[in-house]
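Asks: Kindly return the folded structure for what I paste below:
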Amino acid sequence: MAKALPAAADNSRMGCIAAPNTTGAQTPARGADGMVLVKVEEVAQGMVLSEDVRDINARLLLAKGQTIEGRHLRMLKMWGVFEVAVAGSDPDPETRGDAPDDALADRASQAIDRSFAALDRDHPAIREVMRLALRHRPRHFDDKHAPEEEDGAEPAEAPDSDGLLTRMARIDVQLPEVPSLVYELNDIIADPLSSSGEIARVVNKSPSLAALLLKIVNSAFYGFRSKIDSISRAVTLIGSKEVSHLALGITIMEAFKSIPRRVIDVPAVLEHNLACGIVARIIAAHGKIAAHTEQIFVSGMLHDIGRLVLCKYFPRHAMATMAHARRLQQPLLKSEQALLGTTHARLGKMLLQKWKLPYALENNVACHHNPAAAINPEMAAALQMADIVVHALGVGNSGEEILPAFDAGAWDKVRMPAGAFGAVIQQAGRQLETFREVLQQG
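Replies: Purely as a prediction, here's the structure:
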């Protein structure tokens, strides 16, 4: 997973391919309240939908509570839906023979306890995420990206924070390939009269970007029945904003794949960021803020971009903060502030300002640990919660071992019930597997 990770599509209401269990067989995925996610080809007449079914543009196709008829099956296939939520239950994982061993379960429990040490565990959302993580993490994640102990001693003196900020402002960090690519895309998308041909012309300036975008669009994630062989056709089918945000996420993450592993495990960070983007989009859909799903995915992909900037250009500072946080058993964000006089969130904001990317992205990245300060607190809160969920599940590793904060007031604005987290986690797992498959093909 060393290559850049793309943005995900908003299929939080449509579902994705079922992830295989440890025995190699595919089973329905059980969500909250007895919900089961079933592939469309396995849906039978008489089943009852436990969630609304929507198309790629979030238009309602079938409502929750609808009893499936033959005509509904034809409609689902026509619109490219390949998994739906139905009422029912599947056998408990413990009875399928894929229960984790005690040692793995103990490690998962300890990791979750450590991550949540600074959070309010009595809050309904936090309590539910912990409960689900304790059930899912040992079966689906093996902590392969768990932080390793430092070989060397922590620097005796803290790095010069004033020098860091001054040098950061002077660094000429360039986007890979053609820096103007993202600027051109933003200009075209801002123009309501722009055409799919104009967007395709800009994307096609980078053959590698165009090829990866087409691979993603033709993946099981979107579920289109016929092959899409041009960027202009992709724009027509999934929209100019979707294509532009895919391009943006891919291009920016390419800039940081050369950081040495001794500083930070970049593939693990990319996996963490991809998962945060996926979870944030699903939370946005469940929390009734689906109008901003393209933006929130890219915000998830970029939320820790400041830490990658720190690791790439100031590796000594980065390693000092991680050693300091580990030694004191405190959030890395707190060590960044103590040693550097700034944080990865602020560095991320500075970088996005320098690249003149949309202010909404900049603001979400800057406030993902302090949603109340954001222009749209519910957006930043969804991003913060996605970060919490992904850490709890042990997907990738951002360098953070102890979660720094949870803004309950901002989270309330998202209006997502705690009972929805089961479905969020199930959907996110399958979407992440889909993108892993796409990336491994190339």
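Asks: Please count neighbours and contacts with C-alpha atoms only from this point.
Replies: Noted.
Asks: what's the neighbour count on the spatially closest residue to residue 268 that is not a sequence neighbour?
Replies: Once flanking residues are discounted, residue 268 sits nearest to residue 396: 4.3 Å by C-alpha to C-alpha, 6 or more residues apart in numbering. Close neighbours of residue 396, defined as other C-alpha atoms under 10 Å, add up to 24.
Asks: just residue 102 next, same as before
Replies: Using other C-alpha under 10 Å: residue 102 sits among 10 other residues.
Asks: Relative to residue 140, how far out is it?
Replies: Between residue 102 and residue 140 the computed distance is 14 Å (C-alpha to C-alpha, to the nearest Å).
Asks: Does residue 236 touch residue 198 like I think?
Replies: No. Using C-alpha atoms under 8 Å, residue 236 is not in contact with residue 198; the gap is 11.8 Å.
Asks: Which parts of the stretch 201-350 of the chain are strands?
Replies: Counting by DSSP state E, counting those that start in this stretch, the stretch 201-350 of the chain has no strands to list.
Asks: Do a quick rundown of the helices in it.
Replies: For the stretch 201-350 of the chain, helices defined by DSSP state H, counting those that start in this stretch occupy the ranges 207-217, 231-238, 240-253, 266-286, 293-302, 305-313, 315-328, 332-340, 344-354.
Asks: So which of the ones you listed is nearest residue 71?
Replies: Set against residue 71 and scored by C-alpha to C-alpha, the helices of the stretch 201-350 of the chain come closest in helix 231-238, at 23.7 Å.
Asks: Pull out the buried residues from the closest one.
Replies: Residues of helix 231-238 classed as buried: 231, 232, 234, 235, 237, 238 (neighbour count, 16 or more other C-alpha atoms under 10 Å).
Asks: one more, for comparison:
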Amino acid sequence: MNKLLDKIENFDDFPTLPTIYYKLVDALSNTSTTIKDLSNLVSTDIALSFKLLKIVNSSIYGLSTKVNSIDKAIFHLGFRELKNIILSTKIIEVFSDINSNSKFDLVEFWKHSIAVGTISRIIAQELGQKNLDEYLLSGITHDIGKLVLIKILGSEYNVVFILMEKENISLLEAEQKILGITHQEIGLKLAESWNLDKNILNVIRYHNDGLIGSNYDQLVGVVHISNILAKLLNLGHSGCDRISQPNQLLWRRLDITRFDKNIIYDRIETDYEQAKEILIIN
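Replies: Below is the predicted model of the structure:
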């Protein structure tokens, strides 16, 4: 058996999300939960409270008045958005112990993922979507399988990058050749263990294709396009220099070229810089 695959398949120490996230999920499942209840819960985590206030006061939300309390932040965000933002921040924290090396830089990885999330959110807003933070979360989590593989294999994962460069093949092809499993598959396994929403699972599994089989899914499609745009704009580094062509069916369906390019790029630059500053752990 492939020794690296054996190592992956025998790994049973998947990262777990912090207790506060599951307490939040439990609270949100209770129809009698109030903003004050959630505020009291969030306030037990000082660092999270600080980040939440910075996020809600950033250009990403564009509020006309400054928000100074967790209660008001939750009021402006809504319960679902609160959950997605907290999940985004905690996922980044969970993987903070991964060491960078000559082939992989953790900070650059998160810069790329945050860029994908930011661009996805902006495109979703232009498309008239309401659940914008689901797009942000999807972008941030789309490549978490890479982090799982690096957590398991450490620098041994570098052979995947080396083969990808040597044979000029995709990362997925290199992973399949060397490991017998891809970061999409292992990322899906982790996300399932965290009981993430099905929409997020679909993004992790299908973002490279842009479609679910032959079926259109707007969230998957937007993350697919945003991943390519983030690479073209050189925002962070996912560990892979290869830039794929967008799925043409998807490109025509979303018709992103109808948006004002200058406005979109200005928003990407502003929102990305703020999100990066707030979310990344240095």
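Asks: Does the residue nearest to residue 268 of the first structure belong to a helix, a strand or coil?
Replies: Using DSSP: H, G, I helix; E, B strand; the rest coil, the structure places residue 396 of the first structure in coil.
Asks: Tell me who's in contact with it.
Replies: Applying C-alpha atoms under 8 Å, 6 or more residues apart in numbering, we find residue 396 of the first structure in contact with 145, 267, 268, 269, 270, 271, 272.
Asks: Quick check: which of the helices of the stretch 201-350 of the first structure is nearest to residue 383 of the first structure?
Replies: For those, proximity to residue 383 of the first structure was assessed by C-alpha to C-alpha; helix 266-286 is nearest, at 5.4 Å.
Asks: how big's the offset between that closest one and the second structure?
Replies: Superposed on the second structure, helix 266-286 of the first structure shows a mean distance to its aligned partners of 0.8 Å (mean C-alpha distance after the TM-score superposition for the first structure).
Asks: now the helices of the stretch 201-350 of the first structure in CSV, with distance to residue 30 of the first structure?
Replies: Shown next, in CSV, are the helices of the stretch 201-350 of the first structure (distance: least, C-alpha to C-alpha, whole Å):
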stretch, distance to residue 30 of the first structure
helix 207-217, 26
helix 231-238, 29
helix 240-253, 29
helix 266-286, 17
helix 293-302, 24
helix 305-313, 34
helix 315-328, 36
helix 332-340, 35
helix 344-354, 36
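Asks: What lines up with residue 102 of the first structure in the second structure?
Replies: Taking TM-score structural alignment, residue 102 of the first structure has no aligned residue in the second structure.
Asks: now residue 102 of the first structure: how far from residue 273 of the first structure?
Replies: Distance of residue 102 of the first structure to residue 273 of the first structure, given as C-alpha to C-alpha: 29 Å.
Asks: Could you do residue 206 of the first structure as well?
Replies: From residue 206 of the first structure to residue 273 of the first structure the distance is 23 Å (C-alpha to C-alpha).
Asks: out of these two, which sits in the more crowded spot?
Replies: residue 273 (30 against 14).
Asks: Return the residues in contact with the corresponding residue of the second structure for that one.
Replies: Alignment note (TM-score structural alignment): residue 273 of the first structure maps to residue 113 of the second structure. Applying C-alpha under 8 Å, 6+ apart, we find residue 113 of the second structure in contact with 139, 140, 141, 142, 143, 236, 238.
Asks: Please identify which of the residues you listed is nearest to residue 160 of the second structure.
Replies: residue 238 (13.5 Å).
Asks: What sits closest to the closest one if chain neighbours are left out?
Replies: residue 109 (4.7 Å).
Asks: tally of neighbours for that neighbour?
Replies: Other residues near residue 109 of the second structure come to 23 when the count uses other C-alpha under 10 Å.
Asks: what do we get in the second structure for the residue nearest to residue 268 of the first structure?
Replies: Per TM-score structural alignment, the equivalent position to residue 396 of the first structure in the second structure is residue 236.
Asks: Can you tell me which of the contacts of residue 396 of the first structure is nearest residue 127 of the first structure?
Replies: For the contacts of residue 396 of the first structure, the residue nearest residue 127 of the first structure by C-alpha to C-alpha is residue 272; the value is 21.5 Å.
Asks: what sits against that closest one?
Replies: 390, 395, 396, 397, 398.
Asks: Throw those residues into JSON lines and include distance to residue 62 of the first structure, thanks.
Replies: Formatted as JSON lines, these follow (distance: C-alpha to C-alpha, whole Å):
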{"residue": "390", "distance to residue 62 of the first structure": "30"}
{"residue": "395", "distance to residue 62 of the first structure": "33"}
{"residue": "396", "distance to residue 62 of the first structure": "35"}
{"residue": "397", "distance to residue 62 of the first structure": "38"}
{"residue": "398", "distance to residue 62 of the first structure": "39"}
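Asks: and residue 33 of the second structure, helix, strand or coil?
Replies: Residue 33 of the second structure - assigned by three-state DSSP - is coil.
Asks: and it, how many neighbours?
Replies: Residue 33 of the second structure has 12 neighbours, counted by other C-alpha under 10 Å.
Asks: ok so residue 37 of the first structure is a strand residue?
Replies: Yes. Under three-state DSSP, residue 37 of the first structure falls within a strand.
Asks: Quick one: map it onto the second structure.
Replies: Here residue 37 of the first structure stays unmatched in the second structure, going by TM-score structural alignment.
Asks: Stretch 80-92 of the second structure corresponds to what range in the first structure?
Replies: Aligned using TM-score structural alignment, stretch 80-92 of the second structure spans residues 241-253 in the first structure.
Asks: Superposed on the second structure, what's the mean shift for that stretch?
Replies: Aligned to the second structure and superposed, stretch 241-253 of the first structure gives a mean residue distance of 1.1 Å (mean C-alpha distance after the TM-score superposition for the first structure).
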